[in-house]
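[1] attaching a predicted model along with its sequence, questions to come.
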Amino acid sequence: MCGIVGLFLKAPSLEPQLGALLSTMLETMTDRGPDSAGFAVYGDTAAGVKLTLRGADARALATVVTRLEAATGQQACAARARDTHTVLTVDAAAADAVRAWLADHAPEIDVVSAGRRMEIYKEVGLPAAVADRFDLAGMAGSHGIGHTRMATESAVTTNGAHPFSTGLDECLVHNGSLSNHNDLRRRLRREGMRFATSNDTEVAAGYLSWRMRAGDSLEEALRASLTDLDGFFTFVVGTRTGFAVLRDPIACKPAVMAETDAYVAFGSEYRALVGLPGIESARVFEPEPAKVYAWERH
């Protein structure tokens, strides 16, 4: 089942409304995934790297951040708490050392995402409740993607919720199922990719990050996935400046898009798009099977 939404703003004037628009779209997809939800927002560019951390609660995260600052000398880092998540901004050169310290000394803390612009938030619960917990409606940015999950093949956990991120400012949401993800996970680990869960969507995210790390554009990486990934899927992908959609060659999962001069929007169903400004004059279409739709903003 599951529901996907995505919004890529062409008009900077809409950026203050990104979170509010994405929140409404996400809540509309509740029937497709009521057990957990998550979203990624591309907002202000940090001077360093933003690490989105998840812990048991804000107090536990604050304690870990204090220990981290003392151990690594990152006293200048900024920490912004949102419920069970904290966005920690660190010097780019220190990001790997900070992640290594967290893995060794605070394994109970998950690093949900890393990037100069991207922040990811996800939790168990109804989409509207998850959006409210993290104040999605109050967030601004150029683009964002969201996912509502119905865990038909795995446990209802926060670690199983989308989006998944395996590269700086790179994230993916997925509706469908991959059949060769275990083999691909082993191959990607030999290439240095790291995975935190057994979810097939994280493998798809890792595959795209691996291809782009080798020099592919987002569009080229998605084209290659049509050969290397087995199964059925709809992907919506975000990068620091890009937004893309791909359906597998069979395209059995529902998908609809709308484009105007001001934005590009994606929803698993059209009703997720009806509240967008100017939707009555948008070009509304169903993305074709095995065709990459990609937009970049510079």
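    Cool, the structure landed. Numbering: from 1, shown residues only.
[2] only C-alpha atoms from now on, for both contacts and neighbour counts.
    OK.
[3] could you pull out the helices for the stretch 51-200 of the chain?
    With DSSP state H, counting those that start in this stretch as the criterion, the stretch 51-200 of the chain has helices at 58-72, 95-105, 127-133, 181-190, 200-213.
[4] tell me the most buried of those helices?
    Neighbour counts (mean count of other Cα atoms under 10 Å) averaged over each of the helices of the stretch 51-200 of the chain peak at helix 200-213, with a mean of 23.
[5] before we move on, back to that, next, format the helices of the stretch 51-200 of the chain as a markdown table and append distance to residue 284.
    Formatted as a markdown table, the helices of the stretch 51-200 of the chain follow (distance: least, Cα to Cα, whole Å):
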| stretch | distance to residue 284 |
| --- | --- |
| helix 58-72 | 42 |
| helix 95-105 | 41 |
| helix 127-133 | 25 |
| helix 181-190 | 33 |
| helix 200-213 | 27 |
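[6] which one of those lies closest to residue 38?
    With Cα to Cα as the criterion, residue 38 lies closest to helix 127-133 of the helices of the stretch 51-200 of the chain, at 7.3 Å.
[7] ok now the closest one, how far from the chain's centre?
    The chain centre lies 16 Å from the centre of helix 127-133; the measure is Cα atoms, centre = their mean, to the nearest Å.
[8] now do it: which elements does it pack against?
    helix 18-28, strand 36-42, strand 118-124 (3 or more Cα pairs under 8 Å, 6 or more residues apart in numbering; DSSP states H and E).
[9] just the strands in the stretch 101-250 of the chain please.
    110-115, 118-124, 143-149, 164-167, 170-178, 231-238, 242-247 (DSSP state E, counting those that start in this stretch).
[10] second structure follows, compare the two:
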Amino acid sequence: MCGIVGLHLRNPELHPRLGELLSGMLGEMQDRGADSAGIAVYGDPTWSPPGQGCVSMLETGVADITGAAAAVSEALGTPVAAQLVDNTLLLTAASDSEEILAAARSVYPDGLVAGFGADLAVLKGVGAPRDLVRAWDLPNATGWQGVGHTRMATESAVTPSGAHPYAVGPEQCLVHNGSFANHASIRRELRAAGIEFDSENDTEVGARFVAHQLAQGRDVETALKELCATFDGFYTLLVSNHDSFAVVRDAIACKPAVIAETDDWVAMASEYRALADLPGVENARIWEPEPEVVYAWTR
């Protein structure tokens, strides 16, 4: 199994409720995957202050936040703020996120990069999703877009590196329900192109593939169409970046998905019950996405 949720808010008046709404959606998907969970939140001013780059890192072993900020500041050559949200170290500065990322990697070479980019914070961990939601204080998060995933591990270890989202490009993230059958051969091709991997998870291969497509100048819809042509298996994918939100399913639409849309928001989930408490859902247009059709919305 595994559960996917995503919420793209069109109405700024709902931005203060993003975390509250995303928490309820993620909690409804706990019985689809209670091994681990993760979220990507766009626009929370505490986690990722406006106008600054942000890097989310796991497995750094940081206990001294002041020391962490000083060490990365020295490596970057400009002031860096640091905070711990449960087990995730968030590093922010008035610099490009990729420059912060390079400095953070020099200080924490064994750390796991969970995500990076302006206005983006990525949190993930091992444990029951509802417990993680409380540890992150997600209900108090704000912003314009959120993506979440609950995992039932089937082909790689239950570790933070195996949890979704996979946020491997700037301001990008991908979550996946299903399994890619030919991920090993595609991983080899991407490695031959110089792309490095953090896990043996098949989803990371999909995320790296999409990020590679976007880095070559393709838009999200084209990248996902290329993924459908390249990957074998069964999948529902939700891919987001700073300003877009896209959904695609495999050729036989094997894995469940439902989309709902109103003037105030667009949302998707593996099951309708994750959408049932969204404001105004009774007036939403609701449908199941068609096989290999890319549904995309831009902020």
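    Noted; the coordinates are in hand. Not measured: the values here are computed from a predicted model.
[11] please state their TM-score.
    Scored against TM-score structural alignment, normalised by the length of structure 1, the superposed chains reach a TM-score of 0.93; 295 aligned residues with a Cα RMSD of 1.8 Å.
[12] compute the number of surrounding residues for the residue mapped onto residue 145 of structure 1 from structure 2.
    Correspondence of residue 145 of structure 1 to structure 2, assessed by TM-score structural alignment: residue 147. Neighbourhood size, residue 147 of structure 2 [other Cα atoms under 10 Å]: 30.
[13] kindly report the same for the one 4 residues further on.
    If you count neighbours by other Cα under 10 Å, residue 151 of structure 2 ends up with 30.
[14] now residue 252 of structure 2
    12.
[15] then residue 44 of structure 1?
    13.
[16] help me confirm that it comes into contact with residue 117.
    Yes - applying Cα atoms under 8 Å as the test, residue 44 of structure 1 and residue 117 come out as touching, 5.7 Å apart.
[17] next up, the contacts around the residue mapped onto residue 282 of structure 1 from structure 2.
    In structure 2, the residue matched to residue 282 of structure 1 (TM-score structural alignment) is residue 284. By Cα atoms under 8 Å, 6 or more residues apart in numbering, the contact set of residue 284 of structure 2 is 260, 261, 262.
[18] reformat those residues as TSV; add distance to residue 102 of structure 2.
    Listed next are those as TSV, based on distance: Cα to Cα, whole Å:
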residue	distance to residue 102 of structure 2
260	39
261	39
262	40
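[19] from the residues you listed, which is closest to residue 200 of structure 2?
    residue 260 (33.0 Å).
[20] per the alignment, the closest one pairs with which residue of structure 1?
    By TM-score structural alignment, residue 260 of structure 2 lines up with residue 258.
[21] could you do residue 138 of structure 2 as well?
    Under TM-score structural alignment, residue 138 of structure 2 pairs with residue 136 in structure 1.
[22] so its match touches residue 23, yeah?
    Yes - counting by Cα under 8 Å, residue 23 is a contact partner of residue 136 of structure 1 at 6.1 Å.
[23] which one of the helices and strands packed on helix 127-133 of structure 1 is the most hemmed in?
    With a mean of 29, the top stretch among those by mean neighbour count (mean count of other Cα under 10 Å) is strand 36-42.
[24] which strands and helices lie in contact with it?
    strand 118-124, helix 127-133, strand 143-149.
[25] as CSV, the ones you listed with distance to residue 167 of structure 1 would be great.
    Below are these laid out as CSV (distance: least, Cα to Cα, whole Å):
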stretch, distance to residue 167 of structure 1
strand 118-124, 11
helix 127-133, 24
strand 143-149, 16
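[26] which residue packs closest to the residue nearest to the spatial centre of structure 1, ignoring adjacent ones?
    Centroid-nearest residue in structure 1: residue 163, 3.4 Å away (criterion: Cα atoms, centre = their mean). Leaving out its chain neighbours, the residue that sits closest to residue 163 of structure 1 by Cα to Cα, 6 or more residues apart in numbering is residue 173, at 4.9 Å.
[27] that neighbour matches what in structure 2?
    Residue 173 of structure 1 maps onto residue 175 in structure 2, by TM-score structural alignment.
[28] could you do residue 186 of structure 1 as well?
    Checking TM-score structural alignment: residue 186 of structure 1 goes with residue 188.
[29] so residue 81 of structure 1 sits against residue 87, correct?
    Yes - between residue 81 of structure 1 and residue 87 there is a contact at 6.4 Å, judged by Cα under 8 Å.
[30] so between those two, which is more surrounded?
    residue 87 (23 against 18).
[31] now for that one: what does it line up with in structure 2?
    In structure 2, residue 87 of structure 1 lands on residue 90 (TM-score structural alignment).
[32] how many residues are close by the residue nearest to its match when sequence neighbours are not counted?
    Using Cα to Cα, 6+ apart and skipping residues adjacent in sequence, the residue nearest residue 90 of structure 2 is residue 56, 4.7 Å away. Neighbourhood size, residue 56 of structure 2 [other Cα under 10 Å]: 29.
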